[in-house]
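Undergrad: here is my input, please return the structure:
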Amino acid sequence: MGHDSVETPNLSFVRGGEPGHGTPYARYARLSELHSLQNPRSKVPAELSFIVTTQVMELLFGLLRHEWTLAQQALREDDLPQALAALRRGTHAQDVLVESWGLLATMTPQEFNAFRSVFGEASGFQSSAFLHLEFLLGNKNAALLRMYDEVPETRAELTEALRSASLYDDALALLARRGLAVPHEPSDQRHRTDPAVEAAWRRVYTDPELASLQPLAEALLDVAERVTRWRQRHLAAVRRAMGAKPGSGGSSGLSWLRKAAEQDVFPELWSVRDEM
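TA: Prediction:
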């Protein structure tokens, strides 16, 4: 096919895509709208970095949800290659998330305190996108839904995620379909270490007939390790900028973050290594 036959993309479906309104790139990425969303409430230079970091993380939360949902769908269809591809794409997004904390690495307590009052009780702890990811990981807590009592659409969406299978549930369901004795019923409770699940993963690593499932175990462990790295960087960033003061949203701040950083994701994939 010759170069002259390439059709001009139709970007009219993009908001702001009317003729003469910026370049095709600006219309496609909605750059004018994007760059209008950073509105510091103080004159402290560090506040812009704080806002941009927060917004970047929220965008990456949405991308991760997209990839993990695709991975779930593929697992339910017994399409292991597609599930692994989605998880692999997600780990790259997780790497960027972890490194995003570097944007705040030089913020001093004086700089943070200079604008902290302008966002009042706002806290990343209130992020519905982040909570959705926690539920997808199996870290479920129904009590957290109370934050969204006045946002019924968000609460309904999170309630569905709470009651639905997590990414780990779908991985365990695939193991069960491959003949492993493993519980995999979805629950609205946080996943806790189960000896039967640990035994199933041990067989995946030691039984040659189940070796094809090892890439799934390792891909999930890649996800889990990056979640821990993100939590550790969060803990370090908060400790550096505000110490042990209570969080703006009413959480216990540093102690809550430390507890979260110590909590393993997909715990059997870690504990099984003790006996291998």
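
Undergrad: when you work out contacts or count neighbours from here on, use the C-alpha atoms and nothing else.
TA: Noted.

Undergrad: now for Met57, how many residues are close by?
TA: By other C-alpha atoms under 10 Å, 22 other residues sit near Met57.

Undergrad: so what's it up against?
TA: 97, 100 (C-alpha atoms under 8 Å, 6 or more residues apart in numbering).

Undergrad: assign it to helix, strand or coil.
TA: Secondary structure for Met57, judged by DSSP: H, G, I helix; E, B strand; the rest coil, is helix.

Undergrad: just Ala165 next, same as before
TA: Assignment for Ala165 (three-state DSSP): coil.

Undergrad: now it: closest residue in space that isn't a chain neighbour?
TA: Spatial nearest neighbour of Ala165, chain neighbours left out: Pro186 (4.7 Å); criterion: C-alpha to C-alpha, 6 or more residues apart in numbering.

Undergrad: now Phe125
TA: Gly249 (7.0 Å).

Undergrad: if I pick the one you found, what's in contact with it?
TA: Taking C-alpha under 8 Å, 6+ apart, we find Gly249 in contact with 121-123, 125-126.

Undergrad: how does it look with 10 Å?
TA: By C-alpha atoms under 10 Å, 6 or more residues apart in numbering, Gly249 lies in contact with 119-126.

Undergrad: returning to what we had before: count the residues that sit near the residue nearest to Ala165.
TA: Pro186: 17 neighbours (other C-alpha under 10 Å).

Undergrad: three-state assignment of the residue nearest to Val52 when sequence neighbours are not counted?
TA: Counting by C-alpha to C-alpha, 6+ apart, the nearest residue to Val52 once its immediate chain neighbours are dropped is Gln38, at 6.9 Å. Assigned by three-state DSSP, the conformation of Gln38 is coil.

Undergrad: tell me, how many residues neighbour Gln38?
TA: So Gln38, with other C-alpha under 10 Å, has 14 neighbours.

Undergrad: what do you get for the one 3 residues further on?
TA: For Arg41, the count of nearby residues is 13 (other C-alpha under 10 Å).

Undergrad: next one: Ala224
TA: So Ala224, with other C-alpha under 10 Å, has 19 neighbours.

Undergrad: what helices and strands are in contact with the helix or strand that contains it?
TA: Per DSSP states H and E: Ala224 is located in helix 214-242. Using 3 or more C-alpha pairs under 10 Å, 6 or more residues apart in numbering; DSSP states H and E, the elements in contact with helix 214-242 are helix 80-100, helix 109-116, helix 167-177, helix 195-206, helix 254-261, helix 267-271.

Undergrad: kindly reformat those helices as a markdown table containing mean neighbour count.
TA: Output for these, formatted as a markdown table (neighbours: other C-alpha atoms under 10 Å):
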| stretch | mean neighbour count |
| --- | --- |
| helix 80-100 | 19 |
| helix 109-116 | 16 |
| helix 167-177 | 20 |
| helix 195-206 | 18 |
| helix 254-261 | 16 |
| helix 267-271 | 18 |
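
Undergrad: quick one: closest of the ones you listed to Pro215.
TA: helix 80-100 (7.7 Å; C-alpha to C-alpha).

Undergrad: what sits against Asn39?
TA: Per C-alpha under 10 Å, 6+ apart, neighbours of Asn39: 47-48, 51-52.

Undergrad: one more, so I can put them side by side:
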Amino acid sequence: MTDSTSAVAEPAADSTLTRPFQGPSPYDEYVHASVLNALQQPLTEAADEMGFLVTTQVMELWFTLVVHEWQAAREAFAKDNLDAATDAIIRSGRALTALNASWKPIAALTPTQFNSFREAFGRASGFQSAMYRHMEFLLGQKNAGLLNNHRGDSSVHEALTETYRATSLYDEVLRFLRRRGLPVPEKAVERDLTAPYAADPGVVEAWREIYATPRHELQALGEQLTDIAELVERWRFDHVMVVRRAMGAKPGSAGSAGLAWLERRASRPVFPELWTVRSEL
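TA: All right, here's what the predicted structure looks like:
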């Protein structure tokens, strides 16, 4: 007799789900899970190194998706396709939200835990992430010196150089606004694309006109971009806090200023005029 409290037997699997395949399953051929799951190669026996590796690799995947969406939005703005542009921006916001949540597995590392594997990655540093550099360049935060880390890998260097020389996402937004008749100054859209973007009072006025006009069709765009700016700035702040907690103010692994460099970067606003205009409404 079967005890009434015993677990319910698992239903038989559908035969279509248990069929054998010649070679990898279609799922693995599409997702490449076996490749992804083979990429974690800890160099120490430290219990926390696996979490650090997985977290870092997951962040790289989110960087890739964010870059993909921002490039799609940039191209859509250049074609005056507001619907496609804003759809891509909204998708990138969801990806950024997931990216920010990726800090959780390593956010509470103590100095002892971090030091248990830190020396193993030698000169490696997140500062060297090419995909994150694509993100920064797409935000208009250009710096020619940051291309140097990638000169040894011609394909990576070539792709990053292309992003460095091209319009940023915000450049295309401002060009779009100007074509829509907003008072974006010519100098703001004809600027040196390889220079870091600098806030312009004329751009503030363009956003002020949008926000001061009841039910202006581009207010939603302003808020969507502000969402992106806030998410990026939160990611930077969380990065500062994770590093501060795990290693304090010690120099970074690649010889950078570590915490001090991260704090300077975190202080730079994304899409600055969208923050300034709020004081003028």
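
Undergrad: now do the SS call for the residue nearest to Ala165 of the first structure.
TA: coil.

Undergrad: isn't it up against Glu160?
TA: No. Using C-alpha atoms under 10 Å, Pro186 of the first structure is not in contact with Glu160; the gap is 11.6 Å.

Undergrad: tell me the centre residue of the second structure?
TA: Residue closest to the average C-alpha location in the second structure (C-alpha atoms, centre = their mean): Phe63, at 4.2 Å.

Undergrad: residue in the first structure paired with that residue?
TA: Residue correspondence to the first structure (TM-score structural alignment): Phe63 of the second structure is matched to Phe61.

Undergrad: quick one: residues contacting Ala88 of the second structure.
TA: 66, 68-74, 76, 82.

Undergrad: now intersect those residues with the strands, please.
TA: Using DSSP state E, the subset of the contacts of Ala88 of the second structure located in strands is empty.

Undergrad: return the member of these nearest to Tyr170 of the second structure.
TA: Arg74 (8.0 Å).

Undergrad: aligned partner of the closest one in the first structure?
TA: By TM-score structural alignment, Arg74 of the second structure lines up with Gln72.

Undergrad: quick check: the gap between its match and Arg178 of the first structure.
TA: 16 Å (C-alpha to C-alpha, to the nearest Å).

Undergrad: more neighbours: these two, which one.
TA: Gln72 (24 against 12).

Undergrad: gap between Ser168 of the second structure and Arg74 of the second structure?
TA: 7 Å.

Undergrad: how about the helices in the stretch 1-150 of the second structure?
TA: For the stretch 1-150 of the second structure, the helices defined by DSSP state H, counting those that start in this stretch cover 26-31, 33-36, 49-78, 82-101, 111-118, 130-138.

Undergrad: in CSV, list these along with distance to Arg245 of the second structure.
TA: Converted to CSV, the helices of the stretch 1-150 of the second structure look like this (distance: least, C-alpha to C-alpha, whole Å):
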stretch, distance to Arg245 of the second structure
helix 26-31, 35
helix 33-36, 29
helix 49-78, 14
helix 82-101, 17
helix 111-118, 7
helix 130-138, 22
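
Undergrad: nearest to Gly152 of the second structure, out of those helices?
TA: helix 130-138 (12.2 Å).

Undergrad: that closest one aligns to what range in the first structure?
TA: So helix 130-138 of the second structure sits over residues 128-136 in the first structure, by TM-score structural alignment.

Undergrad: the alignment partner in the second structure of Gly102 of the first structure: what's it in contact with?
TA: In the second structure, Gly102 of the first structure lines up with Lys104, judged by TM-score structural alignment. If you count contacts by C-alpha under 10 Å, 6+ apart, Lys104 of the second structure has them with 51, 55, 238, 242.

Undergrad: ok, now how distant is Lys104 of the second structure from Leu231 of the second structure?
TA: To Leu231 of the second structure, Lys104 of the second structure is 16 Å away according to C-alpha to C-alpha.

Undergrad: His239 of the second structure too?
TA: From His239 of the second structure across to Leu231 of the second structure, the span is 12 Å (C-alpha to C-alpha).

Undergrad: which neighbours do these two share?
TA: The contact lists of His239 of the second structure and Leu231 share Asn100, where a contact means C-alpha under 10 Å, 6+ apart.

Undergrad: hmm, back to that, how much does the helix holding Ala224 of the first structure stray from the second structure?
TA: Once fitted to the second structure, helix 214-242 of the first structure is off its aligned match by 0.6 Å on average (mean C-alpha distance after the TM-score superposition for the first structure).

Undergrad: now do that helix against helix 128-136, angle only.
TA: 140 degrees (axes from the mean of the first three to the mean of the last three C-alpha atoms, to 10 degrees).

Undergrad: relative to helix 167-177, how tilted is helix 214-242 of the first structure?
TA: 160 degrees.

Undergrad: tell me, helix 214-242 of the first structure lands on which residues of the second structure?
TA: With TM-score structural alignment as the criterion, helix 214-242 of the first structure aligns to 219-247.

Undergrad: just checking, the match of Phe63 of the second structure touches Val98?
TA: No. Phe61 of the first structure is not in contact with Val98 according to C-alpha under 10 Å; the separation is 11.7 Å.

Undergrad: next, the buried residues of the helix holding Ala224 of the first structure.
TA: Residues of helix 214-242 of the first structure classed as buried by neighbour count (16 or more other C-alpha atoms under 10 Å): 216-217, 219-242.

Undergrad: now swap in stretch 34-51 of the second structure and tell me
TA: Buried residues in stretch 34-51 of the second structure, counted by 16+ other C-alpha under 10 Å: 42, 48-50.

Undergrad: residue contacts, Leu147 of the second structure?
TA: 128, 130, 133, 156-158, 160-161, 164.

Undergrad: how much space is there between Arg123 of the second structure and Pro251 of the second structure?
TA: For Arg123 of the second structure relative to Pro251 of the second structure (C-alpha to C-alpha), the value is 12 Å.

Undergrad: what do you get for Leu53 of the second structure?
TA: 20 Å.

Undergrad: likewise Leu43 of the second structure?
TA: The gap separating Leu43 of the second structure from Pro251 of the second structure is 21 Å, by C-alpha to C-alpha.

Undergrad: ok, Val173 of the second structure next?
TA: According to C-alpha to C-alpha, Val173 of the second structure and Pro251 of the second structure sit 37 Å apart.

Undergrad: using the three-state scheme, assign the closest residue to Glu209 of the second structure other than its chain neighbours.
TA: Counting by C-alpha to C-alpha, 6+ apart, Glu209 of the second structure lies nearest to Leu182, which is 7.8 Å off, once chain neighbours are set aside. Three-state assignment for Leu182 of the second structure (three-state DSSP): coil.
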